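1. build me a structure from this.
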Amino acid sequence: MKSFFIAGLIVGAAVLLSAFILNDWSLLLNVSGSIGLVSLLAAGLFTGAFIDGDRFRANYFSETKENRQDRIRYSTLLLLFALPNLIVAVSYYVVQNYL
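-> Sure, this is the predicted structure:
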């Protein structure tokens, strides 16, 4: 689990370094925000957050316990990867618009 969070930190740091070198700070919002949102949406798809209750209940009773645990594990890993990137994007947005 730590490796996905560390990978997210590395990607966020790489985007930060690229923005510094290119002197284009909007990259922080565009690239880190996009990576974070795509990872967040993928995690939502894995958990079944975008389906209705009947479909979720049908999926719950038709899948095995191992499949359900894998699905939740994948969504957790994606959230851990998305977290540093979303923090970078939100931090840039707050600094740019409110400070």
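2. from here on, just use CA atoms for contacts and neighbour counts.
-> Will do.
3. all helices of this protein, in order?
-> Taking DSSP state H as the test, the helices found in the chain are 2-22, 26-27, 33-47, 53-62, 65-98.
4. one more to line up against the first:
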Amino acid sequence: MYKYFFIGLVLTIINLFLGVNFHNWNLLFNITALAVLIPFMISGILIGAFVSGDRMRGNFYSETKEDRESNRKWASKFF
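-> You can find the predicted model right below:
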């Protein structure tokens, strides 16, 4: 789990370095926002946070336990 934290930390340090060197704080903000929003969206899709209750219930009964565990594992990695 710490591996993904350190990947995010390295990306943040690189973004900070680019923002300081180019004197462009908008670049820093945009890259950081994309680096945060894209994994959050993928995590939400894998968990099923963007569907209605009926669809979530249908998905729950159509998935196997292994599929649910796999989705939760990948969602936690992206989060």
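5. what's the most buried one of the helices of structure 1?
-> Greatest average neighbour count among these goes to helix 33-47 (a mean of 19), per mean count of other CA atoms under 10 Å.
6. how far off helix 2-22 does that helix point, in degrees?
-> 160 degrees (axes from the mean of the first three to the mean of the last three CA atoms, to 10 degrees).
7. nearest residue to the middle of structure 1?
-> By CA atoms, centre = their mean, structure 1 has its centre lying nearest to Ala82, at 2.5 Å.
8. tell me the counterpart of that one in structure 2.
-> For Ala82 of structure 1, the aligned position in structure 2 is a gap, per TM-score structural alignment.
9. ok, Ala82 of structure 1 - contacts?
-> For Ala82 of structure 1, the contact set (CA atoms under 8 Å, 6 or more residues apart in numbering) comprises 5, 8, 35-37, 39-40.
10. hang on, Met1 of structure 1 packs against Leu79?
-> No. Look at Met1 of structure 1 against Leu79 with CA atoms under 8 Å: they stay out of range, at 10.3 Å.
11. hmm, back to that, let me have the contacts of Ala82 of structure 1 in a markdown table, extended by distance to Asp52 of structure 1.
-> A markdown table is the format used below for those (distance: CA to CA, whole Å):
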| residue | distance to Asp52 of structure 1 |
| --- | --- |
| Phe5 | 30 |
| Gly8 | 30 |
| Ile35 | 26 |
| Gly36 | 24 |
| Leu37 | 22 |
| Ser39 | 21 |
| Leu40 | 19 |
